[in-house]
Structures are given as C-alpha cells and as structure tokens.
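A.B. asks: Sharing a sequence plus its predicted fold:
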Amino acid sequence: MPQKKFHVADLVSITSGRVVSPRHIQAFYDVVDFVSGQKHWTHQLGRAAEEVVKPELLRQLPWLANIEPPALKSEKDVNEWAESVAKQYGEMHAVVQMSTGAYVNRDPVAELIEMQGPVEGR
C-alpha cells in the first residue's frame, strides 16, 4: 500500500473539520485525495473527508481524536498553532492509502446537482 507523510496540522484539519493547516484548503485536497486514492472536486471534499477519510485517519492514528484545535482568527494564529501542535505530537506522520476499491467516489456533476436540488423551469 502506498504511504505518504503529512503535517500534523493537515491531518487535524480533516479529523476536526476545521481548516487549521497553514496550507489551507490544499491540505484537504492532498489528504483526502491521497487517502481515498481518488481526485475530488471542491464540493465533494467535505463529504469524502467526513464519511471516509476521517474514520480512516482515526483508525490509523487514533491519537488524532485527542487534538481539538482552538478558534484561530488569523494567519499568524494558524501558523503558531501548527508549530505548537507539531512540537507536541511530531511534525510529519505517515498515512497509508486505502486499498483500491475500498472507496468509490461519486460523479462530481451528479453530486453537485443533487446538492443543489431541483431547479425550477427545467
């Protein structure tokens, strides 16, 4: 199984559902796409992270459940928090990709249409 190392703040962004990585939304794309083995559109990230990737990360690294980030209001707060959590838990952590076929992504256009609901006049 392929594995890749991610910054602890990238991983906590997924497990907490809050963007606490200095890499912002890119951390979501990188972690969700790697762990699931599939590419996602922006509107799919939340569902894939919550339903599939978060449980997988917590299975592999259960101690992530103990990290609850505070409200971070500025870029400086995010960077300082990421630095402090890296000192406490270690900066980089290896994550193993899910096996092929363990997760099947949904069609991004169909999912977007489903999220929007019916459009009047069509």
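C.D. replies: Okay, I see it.
A.B. asks: C-alpha from now on. contacts and neighbour counts both.
C.D. replies: Fine.
A.B. asks: how much space between residue 8 and residue 57?
C.D. replies: Separation of residue 8 from residue 57 (CA to CA, to the nearest Å): 11 Å.
A.B. asks: go on, residue 112?
C.D. replies: Taking CA to CA, one finds residue 112 at 26 Å from residue 57.
A.B. asks: okay, those two: which has more neighbours?
C.D. replies: residue 57 (23 against 14; other CA atoms under 10 Å).
A.B. asks: okay, now the one to match up with it:
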Amino acid sequence: MITKKFHLGDILSITTDQLVSPSRMGGVYNILNFMTGHDLMTHLLPHAIEECQSYLLDAMPWLKEIDTSGLNEENYEEWMDEMIKKYGEYHDVSPIPSNTTDPT
C-alpha cells in the first residue's frame, strides 16, 4: 500500500476543528488530495474532511485522545510542539479506499 508522511499538524487539522498545519490550508489540501486521490476544490473540502477524518481516527486511534480545548492562535505553536514531543512529528498516511472517494 502506498503511504506518504504528513506532519502531525496536517493530520490534526483534519481530525480536529483546529487549523494547526504548519503549512496552514496548503497542508490541508495536500493531505486531503493525497488521501482522496483527487485535486479538490474548496467547496469539496467539508465532504473530504468528513471522509478522511474517520479513516485517520481508525488508522491512528491515539488521535482520539488529543485534547484541543484551550487551544488558540496565541498558544498553538507551543501546543503543537508538545504534541510533537508526545506523538512524533511525521506519520505515514494511506489513501482512503478508492470505492469510498467521491469528490461530488
């Protein structure tokens, strides 16, 4: 199976409601495009996030224990550093099965 390494912030930007990717929205597009196999347009992001979120949480159950309460724009870099120390900076991500991806 093909995998690609993604920054923890990219992954958490999909599994939480927080944009913590070091590449900001570019990181969100990169991981979603890879996982879905599509070059997604903005209006398709919510659907792709929904599909990919459950797949990531199943593949990496430890993501469910990450608490983003209290996270804000002022402290997210420090928070992200702590998450990287605890969980690692990069993780292998697989595309979601092709029969579940529908960009429409």
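C.D. replies: Alright, I've got the coordinates. The model shown is predicted, which means the values in this text are computed figures rather than measured ones.
A.B. asks: Let me know the TM-score between chain one and chain two.
C.D. replies: TM-score of the superposed chains, computed with TM-score structural alignment, normalised by the length of structure 2, equals 0.88; 103 aligned residues with a CA RMSD of 1.4 Å.
A.B. asks: so where do the helices sit in structure 1?
C.D. replies: 8-16, 25-36, 42-48, 54-60, 75-89, 108-116 (DSSP state H).
A.B. asks: Determine which of these approaches residue 98 of structure 1 most closely.
C.D. replies: helix 25-36 (5.7 Å; CA to CA).
A.B. asks: Now do that closest one against helix 8-16, angle only.
C.D. replies: Relative orientation of helix 25-36 of structure 1 versus helix 8-16 (axes from the mean of the first three to the mean of the last three CA atoms, to 10 degrees): 70 degrees.
A.B. asks: Tell me which other helices or strands helix 25-36 of structure 1 touches.
C.D. replies: In terms of contacts (3 or more CA pairs under 8 Å, 6 or more residues apart in numbering; DSSP states H and E), helix 25-36 of structure 1 is packed against helix 8-16, helix 42-48.
A.B. asks: contacting residues for residue 15 of structure 2?
C.D. replies: 53-54, 56-57, 63 (CA atoms under 8 Å, 6 or more residues apart in numbering).
A.B. asks: nearest residue to residue 33 of structure 2 other than its sequence neighbours?
C.D. replies: residue 39 (5.4 Å; CA to CA, 6 or more residues apart in numbering).
A.B. asks: distance of residue 82 of structure 2 from residue 6 of structure 2?
C.D. replies: 17 Å.
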